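no letters, just coordinates:
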């Protein structure tokens, strides 16, 4: 009973923010009027992330309406006798407080999203200029309107452009196209002095390569020019199940090395933890679940090789033949191959519906 009362008391205790580490006049600064908040709801939201393991409370949250708001804040910290921590937060999918700013200011990048601007697509140049606060799913929707698409993705598309470019951005396309940070032509970055710099491999290259995958330690990315290509229409999506790890890795390495191999390739592990009730099970026909569960229980661990080839109307026949030949050449457990034909959009967005359902019940705070 005492334990329960302590927990309830803790949950009901109002959050108090410590603003002593901030300049005394920051909250009254006209540049941040209506944008810088110490409201408990905002601070609480900024203190947590997707992992929901750590809580690191900032003193305040900035909801910028423009890049200038961020530069003003960074300049204020840089020019202060005692600088304060700053962290850019996109869609909150970092872990272990990587986007936290203890007793500092968290910058809510998503507050800058403007539906009337933010993504400009060049069909002739095959690139998109994207404000970093936009989600990759929003970029995909916009580019597909013109029949174009970025070439490298993360598995989950509801992440900000600036967030993944500050980390790396990897998925099953990485072996072929490189991570997302290898498919950026140019960026605008706010430096630690509050200066805005445009950079590329040929201009301010040190900043360009430092900011890409730099975990936000070398500046805040505000715009990125993303490389595009013509978008395919469909995806032939196969999964092969293995019980032999050596055969599994040998096949995966061979497919990686092929010149005209798959467009997407990922391997995963399935453990003996009961029915395949995670997001991966939505792929398999319900009639196959018990067969798969039986094989997992028998071997304790099995391996899944996921192979995808993109195509359109003109290449459908040749892709069918290629995938048949590929299937015949692999050393998976015969009888345990599964195939789907889906739209390109549905394949890239494959993680959204299952996570959305679980989010409503388990992660309603996100």
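Happy to help now that I have it. Source: prediction; values computed, not measured.

contacts, neighbours, all on C-alpha from now
Fine.

what segments of this protein are helices?
Taking DSSP state H as the test, the helices found in the chain are 2-12, 40-47, 67-79, 136-144, 161-165, 174-177, 205-211, 245-257, 289-299, 316-329, 344-348, 352-362.

nearest to residue 152, of those?
helix 174-177 (6.2 Å; C-alpha to C-alpha).

against which helices or strands is that closest one packed?
Packed against helix 174-177, as judged by 3 or more C-alpha pairs under 8 Å, 6 or more residues apart in numbering; DSSP states H and E, are no other helices or strands.

in it, what's buried?
Judged by neighbour count (16 or more other C-alpha atoms under 10 Å), helix 174-177 contains these buried residues: 174, 175, 176.

next one: stretch 66-73
67, 69, 70, 71, 72, 73.

and for the closest residue in space to residue 241 that isn't next to it in sequence, the neighbour number?
Leaving aside its sequence neighbours, residue 241 sits nearest to residue 304 (C-alpha to C-alpha, 6 or more residues apart in numbering; 4.6 Å). Residues near residue 304, counting by other C-alpha atoms under 10 Å, number 19.

this is the comparison structure:
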């Protein structure tokens, strides 16, 4: 074999990587903890929530402290043939974004019960909580509620890690008013791709701070986040209204999110929307005795649009919350006699998806493929999207299985210095096709996803994907648009060897 042949260099590189890995594994004095090559650990770190992509790492690191993570990454960065590294929380990604093929996965959850970790600590004055990046939002909620406090921005599902959602954006029905979770962070500790452990904020190492928020794990691993707190409500008024006309539905949503001042006590605290496509899509919120007439409505119109709102109350406002809601709902165009209301505790409302999860787990329907598609759509294109996708592709194919969400947000609640990329228009919608499929038919749902994307391209709707994974670097450049040069520069600054989060395939070939 010629010494300058491609195969020769491939073999040399593989041998170098193997020797480097053997050195890393044995160097426990430097690392504090050695990566594990246990087959069960590797198998667990080879797939994510989506169960579509399988990509095995060489090993899994189970750190006891953030210093363990920093030491490992620094040693890896300084080696002659470093491995790619992915931080893994609960791996709620759907396309392998938290995986590291032939690299090392850092199991962040192993920090959660270790006394050397950050844990969850409320400040003495109750204005913020310091939270380990590996902590689950449900645990943050439970701990802060004991002091009558809570963060203001959430995701619909709370069994996700703080570091994971902050690496994406963290959105839900509160986003229109309080911004995404990345707009509600005071400070972070981040381990860069060089192994530097840096405390960053808007006033300290600000380049790293803004890079990491919405940065898809490309610039560092979040080991601590300082989250602002406010007094928690005691309960919520929870309402759903049904529409047969998308124009009326979207107009009312946009009106409701126009009252978005954080200090406005009369404004709503949550606005979301969804599509009802069959009686099977009705959840327990709707009274069982009303299912037949809602089902008849769906049969008549094909699609029924459900507008979901929440208003918080405490002991002082409990007596006036109904009056405030009546004022807000005055003039809305929902179908008469199709307004449904219930009271719930604040925790029960925020943790509402958990009951659905436990039900699906009991039926063996949770650990199945999830060919999701999440999009941000500018207001100017949402009517075309409804006509071409909801009324066209979705109804024609008739395969939708799982929630289909659609609700607006306000761009001014996002900080453009952060890495997250959103549409340029002041109002844009998030649309989530949260499909659950079988192992033998997920491709059918993925084909529908591709049809949706092709429709947007042909129709000139300038969408942005969320929880995304593009196939080519050109796609990523288009996604980030004017932010791409800054994104590249930050990568060179904080992860110059392109080692972090290879499963996103932004700088690493697929």
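Cool, got the structure. The shown structure was predicted, so the numbers you read here are calculated from the model rather than taken from an experiment.

before we move on, the earlier item: point out the most buried one among the helices of the first structure.
Counting by mean count of other C-alpha atoms under 10 Å, helix 161-165 has the highest mean neighbour count of the helices of the first structure, with a mean of 27.

quick one: distance of that one to the chain centre.
Helix 161-165 of the first structure has its C-alpha centroid displaced from the chain centroid by 7 Å (C-alpha atoms, centre = their mean, to the nearest Å).

list the helices and strands it packs on?
Helices and strands touching helix 161-165 of the first structure, by 3+ C-alpha pairs under 8 Å, 6+ apart, are strand 220-230.

and the residue nearest to residue 241 of the first structure, what's its match in the second structure?
Matched to the second structure by TM-score structural alignment, residue 304 of the first structure sits across from residue 306.

so that match touches residue 275, yeah?
Yes: using C-alpha atoms under 8 Å, residue 306 of the second structure is in contact with residue 275, at 6.0 Å.

strands of the stretch 101-250 of the first structure, residue ranges please.
105-108, 119-122, 127-131, 148-150, 184-190, 196-199, 220-230, 234-242 (DSSP state E, counting those that start in this stretch).

winner for burial among these?
strand 105-108 (a mean of 26).

quick one: that strand to chain centroid distance?
Chain-centre distance of strand 105-108 of the first structure: 19 Å, with C-alpha atoms, centre = their mean.

same check on stretch 9-19 of the second structure?
36 Å.

mind listing what's buried in it?
Here stretch 9-19 of the second structure shows 16, 17 as buried, counting by 16+ other C-alpha under 10 Å.

mind listing what the residue positioned nearest the centre of the first structure touches?
Central residue of the first structure (C-alpha atoms, centre = their mean): residue 159, 3.9 Å from the mean position. Contact partners of residue 159 of the first structure, counting by C-alpha atoms under 8 Å, 6 or more residues apart in numbering, are 90, 91, 93, 135, 136, 137.

ok, back up a step: and of the buried residues of stretch 66-73 of the first structure, the nearest to residue 5 of the first structure?
residue 73 (41.3 Å).

separation between the closest one and residue 57 of the first structure?
Per C-alpha to C-alpha, to the nearest Å, residue 73 of the first structure is found 18 Å from residue 57 of the first structure.

same question, residue 277 of the first structure
From residue 277 of the first structure to residue 57 of the first structure the distance is 35 Å (C-alpha to C-alpha).

looking at the two, which one has more neighbours?
Shown here are residue 277 of the first structure and residue 57; by other C-alpha under 10 Å, residue 57 has more neighbours (25 against 10).

ok, so what distance separates the residue lying closest to the more buried one once chain neighbours are set aside from residue 101 of the first structure?
In this structure, residue 57 of the first structure finds its nearest non-sequential neighbour in residue 47, 4.6 Å apart by C-alpha to C-alpha, 6+ apart. Applying C-alpha to C-alpha, the value for residue 47 of the first structure to residue 101 of the first structure is 8 Å.

contacting residues for the nearest residue to residue 56 of the first structure once chain neighbours are set aside?
Among residues not flanking residue 56 of the first structure along the chain, residue 47 sits closest, at 4.7 Å (C-alpha to C-alpha, 6+ apart). Applying C-alpha under 8 Å, 6+ apart to residue 47 of the first structure gives the contacts 55, 56, 57, 58, 97, 100.

among those, which two are most distant?
That would be 58 and 97, which, of the contacts of residue 47 of the first structure, are the farthest apart (C-alpha to C-alpha) at 11.0 Å.
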